[in-house]
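# sequence and predicted model, in that order:
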Amino acid sequence: MRIILAALALILSTGLALASPDFWRQEWPNTDFETTTIENWGEILSGGPPKDGIPALTDPGFISVTDETRLEGREPVITLELGGVPRAYPIRYLTWHEIVNDVVDGVPVAVTFCPLCNSGMVFDRRVDEGVLEFGVSGKLRNSDMVMYDRQTDSWWQQAIGTGIVGHFTGRELVQLATWMESWDEFRTRNPDGLVMDEPAWRRAYGRNPYVGYDGSTRPFLYNGEPPPHDIPALMRVVRVGDRAWTLGRLRDEGEVAEAGLVISWAAGQASALDSARIGQGKDVGTIRVRDASGADVPHDVMFAFAFHAFWPDGRWMLPN
């Protein structure tokens, strides 16, 4: 852990020294840097890997739930129920690839996971009349993954699903209603479901390269303000719009009904950012967010520092 922190500190200091539109143009000659919402280019840092150094996936393979034998029961998966057969995207694969471009029931989707922010969201890839394919830029802003689209090389902020540099600056992707749950929860509810198959890459799938990260006090490559109300920077929070509920409150209360939502917590899901084996991580539980009619609501379970960074005026839903 100390070696990783030292390396990341070096990256941080180097990135601050070099970050500028002129510097980034050398690596991104097709990106329109004149069109952007970025005011301080020092916010954009190299995460270490270059463009596509973390290889996003496209058109992944799937197998039936009954044929899957590699996943441990408490391992987290992102669940997508978009008509047809429910699909599970294991975090053991997303940890190493961060983006999966897929088509589900005729809808092109991007399944995304940023380990440094614990942010896992699924977006509709359709923008205007076209379909975008996303890759990993290798850049970070507020410790969050900066994605890019292969059509225009525009940059997109994963945590907010919004274009920040290039042709699609200011455009927002539609977030779909998905959630993260344990493999046991998914396969029990969906015995006829599908699960993403292991990619054909040489990676230590099932291992966590960020051992102990969610137990640390400081986020990697982040020098912004800490969250208010003495909330730990790496406390998980449930974000819906510009509101956030801490996982601690939800674990204590089990279910919270407010702001037109019902948010529930249930034990059984392992943290992907704790132990060396993802399936053996500490129990962080599963969150479901539904509206008054019982329909699932788009949300994110992210770290508190990231919510504060991207929603500095957001509302913290604290206990009364």
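Structure's in. What do you need?
# from here on, just use CA atoms for contacts and neighbour counts.
Noted.
# confirm that Thr95 sits in a helix.
Yes - according to DSSP: H, G, I helix; E, B strand; the rest coil, Thr95 belongs to a helix.
# which residues does it contact?
Contact analysis of Thr95 by C-alpha atoms under 8 Å, 6 or more residues apart in numbering lists 113-115, 208.
# 7 Å - rerun?
113, 115 (C-alpha atoms under 7 Å, 6 or more residues apart in numbering).
# next, the one to line up against it:
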Amino acid sequence: MRHTLLALTLSLFCSASLADPQDWARAWPDTDFETTVIDDWSEIMSGGPPKDGIPALTDPGFLPAADETRIAGREPVITVEIAGETPRAYPIRYLTWHEIVNDVVGGRPIAVTFCPLCNSGITFDRRTEAGVLEFGVSGKLRHSDMVMYDRQTESWWQQALGEAIVGELTGMELDRLPTWMESWDEFIARNPDGLVMDEPAYPRDYGRNPYVKYDSSTRPFLYRGENPPHGIPPLVRVVAIDGQAWPLTRLAEEGRIEEAGYVLSWSAGQASALDTALIADARDVGTVRVRDEQGADVPHDVMFAFAFHAFWPDGHWMLGN
């Protein structure tokens, strides 16, 4: 297994060094590669699966949270709570294998996204100036982060940024929703009448983590960029908000931080999705909530430090005293 991963990594690195949109055009005939913010095409590489090899979901089924029996209490879910609508939980046990869920909540088209290699879980509004978009998984990575694409124009989008980086819609940004990752127990305790996404009808080993011990590795997979500054290990989680990053190690130690107009809190009880083979058995990484000074939830991401540094090289590291 180790030799297989090494061979795959070397193969992908070689293909990345020869990255050329003309080669990609065969699989992407409708993508405008002349319009882009990418200066160095070698930043984009194959993650292994081809276009749609990781199948994004659209209009998933749901069931009452009280009827769900497959999800262990500490397993992580992405929680979507929109005013006036029944709260919904999107289990990471499914998002690990599908990465994008196109859904509609209260008439609002949304995309719930999770990139395992960056631990980046963000929910976007799919309404744009170009109309309502539906997203798929391109199979490409940039700085180890998933490159999404929209099915309307086949433009490529950086998941961590919510920004189109290649194609007709280059430069367009998606609005983020204030959603968060928490344990299944936390969701159902607060929302006993909530809804949970049902298990997709795909032959996947749901509940298992294909990236065993990834978040305790010393180096991110398929990443060639700089390590974070200040001696911060690349796979430490950080709370990222508007170009600022709070190391989770600091937040977990302090429990609550009030800085820069935000109130960050941490509580134990959520399992890592990227530790043991069975997510339910993974170590506790805790749940983060971010609110403004008035108590309203704030869009944020709990991502790995290397990814924050890659996309915000001039970002501000909130290290405390």
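Looks like it arrived, so ask away. What you see is a predicted model; the values in this text were computed from it and never measured.
# care to give me the TM-score?
Scored against TM-score structural alignment, normalised by the length of structure 1, the superposed chains reach a TM-score of 0.98; 320 aligned residues with a C-alpha RMSD of 1.0 Å.
# neighbours of the nearest residue to Thr66 of structure 1 once chain neighbours are set aside, just the number please.
Computed as C-alpha to C-alpha, 6 or more residues apart in numbering, the closest residue to Thr66 of structure 1 that is not its neighbour in sequence is Pro191, at 7.1 Å. Pro191 of structure 1 is flanked by 12 other residues according to other C-alpha atoms under 10 Å.
# counterpart of Pro191 of structure 1 over in structure 2?
Under the alignment (TM-score structural alignment), Pro191 of structure 1 pairs with Pro192 in structure 2.
# so that match touches Glu68, yeah?
No - judged on C-alpha atoms under 7 Å, Pro192 of structure 2 makes no contact with Glu68 at a distance of 11.0 Å.
# list the residues that contact the closest residue to Asp125 of structure 2 other than its chain neighbours.
Distances taken as C-alpha to C-alpha, 6+ apart place Ile110 nearest to Asp125 of structure 2, at 4.5 Å, with adjacent residues excluded. Contacts for Ile110 of structure 2 (C-alpha under 7 Å, 6+ apart) come out as 102-104, 123-126.
# kindly recompute the last result at 6 Å.
102-104, 124-126 (C-alpha atoms under 6 Å, 6 or more residues apart in numbering).
# swap in Arg256 of structure 2?
The contact partners of Arg256 of structure 2, by C-alpha under 6 Å, 6+ apart, come to 264-265.
# could you rerun that using 7 Å?
When contacts are counted by C-alpha under 7 Å, 6+ apart, Arg256 of structure 2 touches 264-266.
# again, but for Thr246 of structure 1
236-238.
# now the aligned partner of it in structure 2: how far from Asp125 of structure 2?
The equivalent of Thr246 of structure 1 in structure 2 is Pro247 (alignment by TM-score structural alignment). In this view, Pro247 of structure 2 and Asp125 of structure 2 are 27 Å apart by C-alpha to C-alpha, to the nearest Å.
# ok, Leu18 of structure 2 next?
Using C-alpha to C-alpha, we find Leu18 of structure 2 at a distance of 35 Å from Asp125 of structure 2.
# which one of these two is surrounded by more residues?
Asp125 (20 against 13).
# Gly281 of structure 1: which of the contacts of Thr246 of structure 1 is nearest?
Of all those, Gly281 of structure 1 sits closest to Arg236, with 14.7 Å by C-alpha to C-alpha.
# neighbours around the closest one, how many?
What Arg236 of structure 1 shows, counting by other C-alpha under 10 Å, is a neighbour count of 26.
# mind listing what it touches?
Per C-alpha under 7 Å, 6+ apart, neighbours of Arg236 of structure 1: 246-247, 301-304.
# show me the subset of those residues that structure 2 keeps too.
Shared with structure 2 under both residues aligned by TM-score structural alignment, their matches' C-alpha atoms under 7 Å, the contacts from these are 246-247, 301-304.
# the residue nearest to Asp125 of structure 2 pairs with which position in structure 1?
Ile110 of structure 2 maps onto Val109 in structure 1, by TM-score structural alignment.
# may I see the buried residues of the strand or helix carrying its match?
In this structure, Val109 of structure 1 sits in strand 107-114 according to DSSP states H and E. Of all the residues in strand 107-114 of structure 1, those buried under the rule 16 or more other C-alpha atoms under 10 Å are 108-114.
# and for stretch 133-153 of structure 1?
By 16+ other C-alpha under 10 Å, the buried positions in stretch 133-153 of structure 1 come out as 133-149, 153.
# again with stretch 246-260 of structure 2
Residues 246-248, 251-252, 256-257 are the ones in stretch 246-260 of structure 2 that count as buried (16+ other C-alpha under 10 Å).
# show me where structure 2 has its helices.
Assigned by DSSP state H, structure 2 shows helices spanning 2-17, 21-24, 92-98, 184-190, 248-254, 305-311.
# which of the ones you listed sits closest to Gln158 of structure 2?
helix 305-311 (9.8 Å).
# helices and strands around that closest one, which ones?
Applying 3 or more C-alpha pairs under 7 Å, 6 or more residues apart in numbering; DSSP states H and E, one finds that helix 305-311 of structure 2 contacts no other helix or strand.
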